[in-house]
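Novice: got a predicted structure here, sequence first:
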Amino acid sequence: MMIERIRREHGYMVRLLAILRHKLNEIKQEHAINYSLVSEIVDYLSNHSEKVHHPKEDILYHYFLEHYGQQKTIENLELEHKELAEKTKQFALVVEMILQDAVVPQEMFTQQLEDFITTQKQHLDLEERQILPLIEELFTSEDWLNVESQWQESEDDPVFGDTIADRYKQLAERVRQSNVEFV
């Protein structure tokens, strides 16, 4: 079901944000970090969110508003998705500058990384704590069938799926390591 896939993707995102939080703590302790791994995470969050995750959520939100009336929190989510995409692109540019050996003050990068993590986490929390429970409470089986029929995209995840994309090999390996760390 669509809601389970969305929640599973949220779980993936939370895991990636935890890796970024670990990198942030490393920077604050003045340890070197792997910026290319940070770049892969940001790239994955940007690409997967824009192409798969947010469009799927937007189907739910539009359907909800059409059939259950206006909800200010839900009305704002599509705009929030656009703002998140823009913030992610901006942060990705900073990471890319670092990878290209541009001088980026550590304090500025640290603040931007912290803001990026916080913004992403707040968005996920809003959806998980308020939006999705409301939708689950009100949607009928027919509603779920209707939204499912609107989603025709492939859901092969390039990091967490069966086939790992070449550009995410390092990230997929790090995710597998973190799975072992939490066992």
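Specialist: Arrived safely, thanks for sending.

Novice: switch to C-alpha atoms for all contacts and neighbour counts from now on
Specialist: Fine.

Novice: buried set for stretch 163-170?
Specialist: The neighbour-count criterion (16 or more other Cα atoms under 10 Å) identifies Ile164, Tyr168, Gln170 as the buried residues of stretch 163-170.

Novice: gap between the two ends of that stretch?
Specialist: 14 Å (Cα to Cα, to the nearest Å).

Novice: got it, and stretch 62-81?
Specialist: Its first and final residues considered, stretch 62-81 spans 13 Å by Cα to Cα.

Novice: which residues of the protein fall in helices?
Specialist: Taking DSSP state H as the criterion, the chain contains helices spanning 2-28, 35-48, 54-68, 72-75, 77-99, 106-126, 132-138, 141-150, 169-181.

Novice: ok, second structure coming up, stack it against the first:
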Amino acid sequence: MLNRLMYDHKHIAVLLNVLKKKQNKLAEGEAINFSVVRDIVEYMQSYTERSHHPVEDIIYGYYLAHKANNELHDLRLQHDVLIQASATLMNTLNLILSDIVVARGKLINDFAEYIDLQEQHMLMEERDIFPLLTQHLTEEDWQRIAKECHSSLIDDPLFLDREHRAFNDLRAYLDAAD
């Protein structure tokens, strides 16, 4: 289960790098493909926020309930902040794609905040939380966690489920970028 989360983080990092490049181009006054950006944020909302983060919450909740005496991080609160940041960025993108004028500074700021929040969050998990889980959870714990996570697990619609049609344009963009 932890391997899956780490694998997801690698994929999220790829997408955040694309967003950084788009943000840099935008900051330099260049035109960018807003549809690609919207698809990335939509992916983050449809997969990361609906499967990846809930699974992390279940695992960390289990850890706190069975292995820890105090809460070191409020992971759910961080996930809520990320959900709000993606909603803000998606709203801005939808305005732009609907031909509504949005200040360039607002868009650049929304990009920067979103990317920074995502990167800091993954860094904290990989540095602080994942090692705790590895150290303290047994195989029996992971089996119990897997049962709890079953209803939250979905196949990654971009990187694993090649039959999924929702992100074909984004998949083609990433393939062309390689």
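Specialist: Received the coordinates, thanks. Nothing here was measured: the structure is a model prediction, and the numbers come from that model.

Novice: could you look over the helices of structure 1 and pick the most buried one?
Specialist: Ranked by mean neighbour count under mean count of other Cα atoms under 10 Å, the helices of structure 1 are led by helix 35-48, which reaches a mean of 19.

Novice: ok, His9 of structure 2 touching Leu123?
Specialist: No. In this structure, His9 of structure 2 sits apart from Leu123 without contact. The criterion is Cα atoms under 8 Å, and the distance is 9.5 Å.

Novice: quick one: the helices of structure 1 as CSV, columns for distance to Asp157 of structure 1 too.
Specialist: Conversion of the helices of structure 1 to CSV gives the following (distance: least, Cα to Cα, whole Å):
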stretch, distance to Asp157 of structure 1
helix 2-28, 9
helix 35-48, 8
helix 54-68, 14
helix 72-75, 26
helix 77-99, 18
helix 106-126, 18
helix 132-138, 22
helix 141-150, 18
helix 169-181, 11
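
Novice: I'd like to know which of those helices lies nearest to Asp156 of structure 1.
Specialist: Closest of the helices of structure 1 to Asp156 of structure 1 is helix 35-48, at 10.1 Å (criterion: Cα to Cα).

Novice: so the residue of structure 1 positioned farthest from its centre versus Ser49 of structure 1, what's the distance?
Specialist: Within structure 1, the residue lying farthest from the chain centre (Cα atoms, centre = their mean) is Glu142, at 28.2 Å. In this structure, Glu142 of structure 1 lies at 26 Å from Ser49 of structure 1, with Cα to Cα as the measure.

Novice: roughly how far apart are Trp54 of structure 2 and Leu75 of structure 2?
Specialist: I think there's a mix-up here, since residue 54 of structure 2 is Pro and not Trp. Separation of Pro54 of structure 2 from Leu75 of structure 2 (Cα to Cα): 10 Å.

Novice: next one: Met6 of structure 2
Specialist: Distance, Met6 of structure 2 to Leu75 of structure 2, using Cα to Cα: 16 Å.

Novice: swap in His66 of structure 2?
Specialist: His66 of structure 2 sits 16 Å away from Leu75 of structure 2, taking Cα to Cα as the criterion.

Novice: then Ser98 of structure 2?
Specialist: Counting by Cα to Cα, the gap from Ser98 of structure 2 to Leu75 of structure 2 is 34 Å.

Novice: next one: Phe167 of structure 2
Specialist: With Cα to Cα as the criterion, Phe167 of structure 2 and Leu75 of structure 2 are 28 Å apart.

Novice: now Ala65 of structure 2
Specialist: Taking Cα to Cα as the measure, Ala65 of structure 2 falls 14 Å from Leu75 of structure 2.

Novice: please apply the same query to Val55 of structure 2.
Specialist: Taken as Cα to Cα, the spacing of Val55 of structure 2 relative to Leu75 of structure 2 amounts to 11 Å.

Novice: and if you look at Glu148 of structure 2?
Specialist: Separation of Glu148 of structure 2 from Leu75 of structure 2 (Cα to Cα): 17 Å.

Novice: which position in structure 2 aligns with Gln152 of structure 1?
Specialist: Per TM-score structural alignment, the equivalent position to Gln152 of structure 1 in structure 2 is His150.

Novice: no further questions, thank you.
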